[in-house]
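*Asks:* Task: produce atomic coordinates for the following.
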Amino acid sequence: MTNLAFSNTALSPELIKNLATLGYQEMTPIQAQSLPAIISGKDVIAQGKTGSGKTAAFGLGLLHHLNVKRFRVQAMVLCPTRELADQVAKEIRKLARSIHNIKVLTLCGGTPTGPQIGSLEHGAHIIVGTPGRIEDHLRKGRLNLEELKTLVLDEADRMLEMGFQDALELIFSLCPTQRQNLLFSATFPKQIKPITEHIMKDPLMVKVESKHEHSSISQFFYQVDNDEMRIAGVQKLLMVNQPESAVVFCNTKIETQELAKALKDYGFSCAALNGDLEQRDRDQTLICFANKSVHVLVATDVAARGLDVENLDMVINYQLAHDPEIHVHRIGRTGRAGGKGLACTLMSHKEAHKAIKLEEYLGISIEPEELSELVIENTQINQAKMVTLHIDGGKKQKLRPGDILGALTSNKAIRGEQIGKIQISAIAAFVAVNRDIADLAVKTIANGKLKGKKFRVRKLVL
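*Replies:* This next block holds a predicted model:
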């Protein structure tokens, strides 16, 4: 038994037993440094990148303190985006499987308010949501925080970047003054300090260094002199490396739109992800990227928060990030779970000051290479293998993944291995199928029945 074993903490036996069934044996560094303090009731400020295990750190703390027999809101987690809130709620539910009758409720913008009002009337133990929507429910008296014991700010840096300062201030003012505060952040900009000083009492500071955690990632830097060279550089890097999935990070929304259009015109399967997208379009873009029917995602840092894609082959920085910590956070999305990752950064002479800061932060010497020296061996653009089908029916129509899989494979010309991820929302379902059977799959669903009913189906084009 190691010092990092969950069983060495004061967590309840039910939680420890459930962790074993989930395959969680040892604590990650951020869990080992923060969880004992969280369990003891201390305020904690923790800095660690995505994938460091922070959700389990605060999630286990919330569950440990929960009085499940008391059906009141006892813990609340604030997240910058709906995607991150959904992920956090899912993880907490997983950690809570051994606790009976626990209710975790998500309250996010971009989704109808009606069902949330109904759920709030029925009560909940833990709320996970975005500041704007939670502020709305509080202002209208639908959400009661009188018995709140723990408040968590997850990705606090991004909430401030996205302009949630006023909403956060209102939420803090309506929480009980006697409570535990937990703040988790990937980066720690100056704007966070006033918040920590305002709401926290003698917090424990935890920082898990991410500087040297990227040994599995190969980093390359390339010299560019203007925007035309940047666009051509991204095209060339994609052609040379032929990734199955790549994220290109831009510093502005306009750049994401211009670059995505240029890559599409060039023939790449590509989509832009930025804060201007409607929630429905954002959801569909993320679905298509996660199920491999879109190869390249061009995104801003804020929009990419909550992006959860396994085995991301490549990250390209369209230009250097404003902050070295953000650079580390970007490239940390590739090379996960023991896999090899590739990170390429385009930079001009005007960005020399950023390069110097990054060199100091990473302890490396940056010598930009020439893009002209890269050789394209395969001139054919790597097309997405999958196509996403959109079915006009979801959980409300009692559709399940098995229904869709069964309907498709009822056609003897469609094999199970030609069908990819199936995701079902309240009123829609999305299924990835091999490109070469996409038309056949559309006909099979359109001409057949799901749950004894006909449903409309189409190929999703972003």
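*Asks:* When you work out contacts or count neighbours from here on, use the C-alpha atoms and nothing else.
*Replies:* Will do.
*Asks:* how long is stretch 270-281 end to end?
*Replies:* In stretch 270-281, first residue to last residue: 14 Å (Cα to Cα, to the nearest Å).
*Asks:* from what I can see I134 touches T106, true?
*Replies:* No - with contact defined as Cα atoms under 8 Å, I134 and T106 do not form a contacting pair (9.6 Å).
*Asks:* what helix or strand is K421 on?
*Replies:* According to DSSP states H and E, K421 maps onto strand 419-424.
*Asks:* Run through the neighbouring helices and strands of the next helix or strand along the chain from that strand.
*Replies:* Remark: after strand 419-424, the chain's next helix or strand is strand 429-434, criterion DSSP H and E. In terms of contacts (3 or more Cα pairs under 8 Å, 6 or more residues apart in numbering; DSSP states H and E), strand 429-434 is packed against strand 386-391, strand 419-424.
*Asks:* closest to S119 out of these?
*Replies:* strand 419-424 (20.3 Å; Cα to Cα).
*Asks:* Distance check, Q47 against Q31.
*Replies:* Counting by Cα to Cα, the gap from Q47 to Q31 is 11 Å.
*Asks:* quick one, which of the two is more surrounded?
*Replies:* For Q47 and Q31, the more surrounded residue by other Cα atoms under 10 Å is Q31, and the numbers stand at 25 against 22.
*Asks:* can I assume the more buried one is in contact with G51?
*Replies:* No - using Cα under 8 Å, Q31 makes no contact with G51, being 11.7 Å away.
*Asks:* who wins for proximity to G335 among the helices and strands packed on strand 429-434?
*Replies:* Of the helices and strands packed on strand 429-434, nearest to G335 by Cα to Cα is strand 419-424, at 21.7 Å.
*Asks:* Another for comparison:
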Amino acid sequence: MAWAEKLKLKKGLVRALTEAGFDGPTDIQQKTLSRIIGGQDVIAIGPHGCGKTTTYITGILNRFTYAADGITRVLVLVPDAESVDAVLEQFDQLNTNKSIRLVGLHAAGSTEVQMDDMAEGADIVVATPDRARAIYLKLGLNLNTVDLLVVDDADLIVKQGLQLPVNELAQSIQKGQHLVFTEVMHDKLERMISPFMRQPATIEVEEMREQAFETIDQLLYHVPNFGTKVNLLRLFMQDEDLFTKTVVFVNTRQTAEKLYKTLQTRNNSSVSLFSSWFYDYTGFDSVEAFLADDNARTLLVVNEDVGELPLQDVPFLLHFELPQDAETYLTRVKKGNEAEETEIMALTFVTDLELNGVRKIEQAIGSKIQVAELPEDLIIEKERRKTPEDAEAGNAKPDENERGAAFHEKKAKNAKTYNYSSGEKAKMTKKKKYG
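*Replies:* As a prediction, this is how the structure comes out:
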């Protein structure tokens, strides 16, 4: 068997994997399982569907070479109740040691019932960080016996603002092995796991399928927060010679209003709203009307309010925020079959918390989006760090504190030309102008 040939797994577990349809280890399993079995801390980075969950479940079940005793040895943290149920289901599918008792902890269930479940004994606990912390504080979860902590979908846990309970739980475990599984790695995630990871091996796999379709030119701008996005947009829109016509996509009307007021102040009446919901705001009911107006340079479009738009004559499509549905983005960047007079470029602004969405888009396209350098004179807004008091008060909303930050710092250089990326500004200036 492929599993037995490549990895030292129990025969019963190999049989269960094969019967479940896993004929052999995936790339991430080949690279990580031997390290996990050897007791090393591991950070595993890979796309959805590459086998991350099966990896740690296999590693956990391989540890139990004896009859389980109901003492909690393993704590698995996942983002939400649905993930708890999914992980427990896969444990049941692969577990051949029926003495192992698994318990799930999440906010969708009664705390009292879950406390009773823990009191009856639990060898493996699968939980959301907030509920695990609550049960721990009620003395229902004994972390002194835990010798393996798994943080699954760590990027989504950070996106939900659950860093504090993860850190408290991790640091309450006296000693043991730590495994982190994620689709992307970024600064916020690194800050969460660095206090408890001990000389981890970082394993990253890229399973990019064959390119599905041709896209228009794309550039990705990775910025630290919402405020810096606003500064970058404002900086770009000041270049009237280059950005003659730009459609800017956002996710909410509140964001559209904020950007409208910001750009209106700096660019007079060149900014407008698609299907304006305020009579005193400049608006257009069609992209064609926007293109025909010589005074209009920027059109703000709320993703939730529109379907497919005729964008083939717009030089710049700027995603200030990624749409909730990745298919919406893919439709906009897919290159048409017909010959187009206008060269179109898609610019996308993302923070750490949106990188997960970028990876899903790249998987769907079958190619990476080019990352552009930030302009040298871009003002970088500072983030206000969340305190434990904020988290306790329930203020753990992603990126909320980034909006309107009061402090900022400027890059050392103050060049008057934009460093879009090597050669990109020259390419941009070739776009057909409508202003």
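*Asks:* and for the strand holding K421 of structure 1, what span of structure 2 is it aligned with?
*Replies:* Using TM-score structural alignment, none of the residues of structure 2 align to strand 419-424 of structure 1.
*Asks:* show me the contacts for the corresponding residue of structure 1 for R73 of structure 2.
*Replies:* Counting by TM-score structural alignment, R73 of structure 2 lines up with Q74 in structure 1. When contacts are counted by Cα atoms under 8 Å, 6 or more residues apart in numbering, Q74 of structure 1 touches L66, H125, I126, L145, E147, L148, K149, T150.
*Asks:* all strands of the stretch 51-200 of structure 1, in order?
*Replies:* Using DSSP state E, counting those that start in this stretch, the strands found in the stretch 51-200 of structure 1 span residues 75-78, 104-107, 126-129, 150-154, 180-185.
*Asks:* so can I have CSV of the ones you listed showing distance to H353 of structure 1 and mean neighbour count?
*Replies:* Formatted as CSV, the strands of the stretch 51-200 of structure 1 follow (distance: least, Cα to Cα, whole Å; neighbours: other Cα atoms under 10 Å):
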stretch, distance to H353 of structure 1, mean neighbour count
strand 75-78, 34, 25
strand 104-107, 41, 22
strand 126-129, 37, 25
strand 150-154, 30, 24
strand 180-185, 25, 23
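*Asks:* Throw the ones you listed into CSV and include distance to D403 of structure 1, thanks.
*Replies:* Below are the strands of the stretch 51-200 of structure 1 laid out as CSV (distance: least, Cα to Cα, whole Å):
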stretch, distance to D403 of structure 1
strand 75-78, 34
strand 104-107, 27
strand 126-129, 30
strand 150-154, 36
strand 180-185, 40
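*Asks:* Out of those strands, the one nearest A37 of structure 1 is which?
*Replies:* strand 180-185 (10.4 Å).
*Asks:* In contact with V44 of structure 1, which residues?
*Replies:* S34, A37, I38, N181, L182, L183, P203, L204, M205, V206.
*Asks:* Try it again at 10 Å.
*Replies:* Shown in contact with V44 of structure 1 (Cα atoms under 10 Å, 6 or more residues apart in numbering): 33-35, 37-38, 58, 152, 180-184, 196, 200-206.
*Asks:* Which of those residues are retained in structure 2?
*Replies:* Retained in structure 2 by both residues aligned by TM-score structural alignment, their matches' Cα atoms under 10 Å are the following of the contacts of V44 of structure 1: 34-35, 37-38, 152, 180-184, 200-206.
*Asks:* Surely I92 of structure 1 and V104 touch.
*Replies:* Yes - at 7.8 Å, I92 of structure 1 and V104 qualify as touching, with contact defined as Cα atoms under 10 Å.
*Asks:* Give the residues shared as contacts by the two.
*Replies:* The contact lists of I92 of structure 1 and V104 share I126, V128, where a contact means Cα under 10 Å, 6+ apart.
*Asks:* what's the residue closest to the geometric middle of structure 2?
*Replies:* What sits nearest the mean C-alpha location of structure 2, by Cα atoms, centre = their mean, is N356, with 2.7 Å.
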